[in-house]
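**Q** Take this sequence and fold it.
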Amino acid sequence: MRGPESADLMLWKHLSFSPRTCSGHTRHGEGRSPLLMKMMYARKTSFLLLAALMAVMVLLKDRSNSESNSEEIKNIQRKMERSIEKQFRATAKVNSYVYTWPKCERNMSAANISGFSELNAHIQNFLYYRHCRHFPMLLDMPDKCGGPEESSEVFLFLVIKSSPGNYERREVLRKTWAEERQHNGLWIRRIFISGVTGSGQEKMRLNKLLQYEQNIYKDILQWDFEDSFFNLTLKQVMFLEWMERNCPKARFLFNGDDDVFANTDNMVEYLHDLKNNDGGEHLFIGHLIRNVGPIRSPGSKYYVPVQVEESNSYPPYCGGGGFLLSGFSASVIYNMSKSIQLLPIDDVYMGMCLAKAGLHPESHSLVKTAGLHIPSKVDGYDPCFYKEVLLVHRFLPMHMFLMWQQIRDPELQCSSSFKYKILNG
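**A** The predicted model follows:
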């Protein structure tokens, strides 16, 4: 559902959004990202500084060959070199394997926030680094979508949040609903997004594990920040930035956890049947949550103190277990996020970005992030309960593998009463 466009969204469309074709995708060569412009400016500035350095050295050398002037030249040279180095560090560096950023330093002034010393360590750490939007990239796949101009070939992009240690989950997903394939002639692509966990040898082993997986499957994005619950929003924002750079024309996205059962065949069919939306219009559907606010109980996993969020209410949002959105909406969320400080609850943060743009998430009856309500006397893993759904949370790896095989069995027969139970369960 789309309400009146906010001033933020209209301004973003005017200044930031590249011209689109009738299919809703950017035309070749039109528009440059702010990041690219920043990099071009930094490089140009660096070359100008280098030229100035050479000119100054020539002038001073012509003035005199004295020892004092020679020392003066060296001092100026050192200053200019430091300035050039600073310019290069101010922008990201690109190579063919990873897209890297300088390390983000903690904001020590966060300790001056009232009541800071009484907060738990993980909340203090969040506040120290809340301003950080860029971390060094350890694993990258810049050509995952075939390049920015070819990314429109990706109909459904599966973006799966996964911690480094969740190897078994990733392996099962690659063999089941997250398998890269064509369904009804439409491409499904997959990427896992991750940070780092552990310390010392354990951290090194997990990073090596992801590197080996990357060598085989080429389906991981990893950044050098702690992969924790409070950093899920950071992970989402950094992925959206990556998408703007490498996969800007993907039609639709599924964004979810690595322990959900997603019927991606059904997702493709649902999205393909949408009227007047090939990914260039707003879409954000899932399990809708509204009329709630921050949990203020310190014992809760979802505890958000007033030092993090003063408001006592959240805008409508879809549960973070999994949701579907259009490429258009993903781009809107990313651009709105630039002016909204990070909140540790990632699904709520998505709702905040949509609200700022004057857009709304919607509910879909076949997205079951809270699970299915199945009578206790009935087999909870009967495949007929799951054949029609878009998503159910949550599944163990072995159940995931078994269920995927069962629902795709051409001999599986289910009565219409199953769909009624699912829709009303």
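**Q** drop to CA atoms for contacts and neighbour counts, all remaining ones
**A** OK.
**Q** elements contacting the longest strand seen in the chain?
**A** Criterion DSSP state E: the longest strand present in the chain is strand 186-196. Judged by 3 or more CA pairs under 8 Å, 6 or more residues apart in numbering; DSSP states H and E, strand 186-196 is in contact with strand 154-161, strand 181-183, helix 200-217, strand 220-226, helix 232-246.
**Q** and of those, who's closest to residue 412?
**A** Closest of the helices and strands packed on strand 186-196 to residue 412 is strand 181-183, at 19.3 Å (criterion: CA to CA).
**Q** Contacts made by the closest one with the rest, please.
**A** If you take CA atoms under 8 Å, 6 or more residues apart in numbering as the criterion, strand 181-183 is touched by 187-189, 265, 268.
**Q** Residue 141 and residue 215 touch, don't they?
**A** No - applying CA atoms under 8 Å as the test, residue 141 and residue 215 come out as separate, 10.8 Å apart.
**Q** These two: which is more packed in?
**A** Legend: neighbour count by other CA atoms under 10 Å for residue 141 and residue 215, higher for residue 141 (20 against 11).
**Q** Second input sequence below; structure requested for side-by-side comparison:
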Amino acid sequence: MQNCASFTKMSLKKGLLLCLLVSGTSLLLYLTLTKKWLQRTEEPTKEYFQEETGIYHVAYPRKYKFIIDQPDVCEQQKPYLVAIVPVTPGDADARNGIRKTWGKQKVFGDKVVLVLFLIGLHSGNDEEMLQEKLRNESQQYKDLLQSNFQDSYRNLTIKTMVMMEWLSEKCQQASYVAKVDADVLLNMNNLINMLVSLNTVQHNYMTGLVWYDSPVIRDPSNRFFLPYDVYSRDTFPPYPLGMCYIISMDLPQKILLEAREIKPIYIEDAYLGMCLERLGIIPTKPPNIELFVVRLLQYNRCYYSRLIAILTENTNQMTSYWTDIYSSNQPC
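**A** Okay, here's the model as predicted:
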């Protein structure tokens, strides 16, 4: 490539112009690349997983903030149990389905239950329009929590840790929290009865469908793939499956503290198991492991009415099951 000194045979004026053009283009390219690099390394809300290059990165810089919040709801309602449902910003059908079914009843005996939906940021051409809809939905129902992380499957661990932050800071009044996926049919009455049967409020308590010796997937084509340099062991510590787990309210703060020392992985329930192991806590089996069902069985009203959490295929199926179970005071 020619440099500025090679233009001696050209007119001085043309040579200088060409030299300035080349230098200016190089400077512009350098500044552009530098800006992109700084955005990636300095902006805490831009997470990424570059599948095309195989770069694995899960960011949890602990600098997120809530842009839709219910900061005083626990102080006002003093719930015994808080159920938090992580859901995508655009899935209003799932939120409305839960509001009309298992999230509808707020009091069970003398126990108050609070149901909240946790969402992140939506990306797309309709971002501003959807954000306005979310603000209106929040004003109507007052049950949305939205933080400024990008809402995606790869950021589920970030979503979980943001949930822990909110609980630790704004809901110490509750005794327990249940994290419930949007496609899970929850029998709140059975869940409350299980917790009350413990007689005293538990500490260092986490329960659900507990998995033991879950293998770490090394196949890069699998959605749960983890490279050795991210997690070197062959199996995960015990953890309750993410479809629905219950923790005592003393745990969010403890998990947050331990998470500072553990490299995040995007498999959020396994990551919580890693935090529990560091805390020296073993998840508690429920009184009956069959109270949490992940494999869909042939529907039976009597059987399903005795369970706590059932993973369904979609909101319509969840709503259909709930409606049938509660169509009679005696499902069996």
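**Q** buried subset of the contacts of strand 181-183 of structure 1?
**A** Buried members of these, counted by 16 or more other CA atoms under 10 Å: 187-189, 268.
**Q** tell me the two of those residues that are most distant?
**A** Across these (CA to CA), the longest gap, 11.7 Å, separates 189 and 268.
**Q** Mutual contacts of those two, please.
**A** Common neighbours of residue 189 of structure 1 and residue 268, counting by CA under 8 Å, 6+ apart, are residue 156.
**Q** Skipping its backbone neighbours, what lies nearest residue 179 of structure 2 in space?
**A** Spatial nearest neighbour of residue 179 of structure 2, excluding adjacent residues (CA to CA, 6 or more residues apart in numbering): residue 84 at 5.0 Å.
**Q** Run a quick neighbour tally on the one you found.
**A** 23.
**Q** Can you give me the distance of it to residue 180 of structure 2?
**A** Relative to residue 180 of structure 2, residue 84 of structure 2 is positioned 6 Å away (CA to CA, to the nearest Å).
**Q** ditto for residue 132 of structure 2
**A** Per CA to CA, residue 132 of structure 2 is found 26 Å from residue 180 of structure 2.
**Q** Same check on residue 138 of structure 2?
**A** Taking CA to CA, one finds residue 138 of structure 2 at 19 Å from residue 180 of structure 2.
**Q** Look at the two and report which has more neighbours.
**A** It is residue 180, of residue 138 of structure 2 and residue 180, that has more neighbours when counted by other CA under 10 Å, with 23 against 17.
**Q** what helix or strand is the equivalent of that one over in structure 1 on?
**A** If you follow residue 180 of structure 2 across to structure 1 using TM-score structural alignment, you land on residue 256. Using DSSP states H and E, residue 256 of structure 1 falls within strand 252-257.
**Q** Can you give the contact residues for that strand?
**A** The contact list for strand 252-257 of structure 1 (CA under 8 Å, 6+ apart) reads 155-162, 271, 279, 320-327.
**Q** Which other helices and strands does the next helix or strand after it contact?
**A** Note on strand 252-257 of structure 1: by DSSP H and E, the next helix or strand toward the C-terminus is strand 260-262. Judged by 3+ CA pairs under 8 Å, 6+ apart, strand 260-262 of structure 1 is in contact with strand 391-393.
**Q** counterpart of the strand it packs on in structure 2, which residues?
**A** Mapping strand 391-393 of structure 1 onto structure 2 (TM-score structural alignment) gives residues 309-311.
**Q** how far apart are the matching stretch and its match in structure 1?
**A** For stretch 309-311 of structure 2, the mean deviation from structure 1 after alignment is 0.5 Å (mean CA distance after the TM-score superposition for structure 1).
**Q** from the chain's centre, how far out does the one helix or strand residue 62 of structure 1 maps to sit?
**A** In this structure, residue 62 of structure 1 is located in helix 34-63 according to DSSP H and E. The chain centre lies 36 Å from the centre of helix 34-63 of structure 1; the measure is CA atoms, centre = their mean, to the nearest Å.
**Q** Please tell me which residues of structure 2 it aligns onto.
**A** The aligned range for helix 34-63 of structure 1 in structure 2 is empty, by TM-score structural alignment.
**Q** neighbouring contacts of the next helix or strand after that helix?
**A** Counting by DSSP H and E, the next helix or strand C-terminal to helix 34-63 of structure 1 is helix 67-89. Contacts with helix 67-89 of structure 1, where a contact means CA under 8 Å, 6+ apart, come from 42-43, 45-46, 49-50, 53, 56-57, 60-61, 102.
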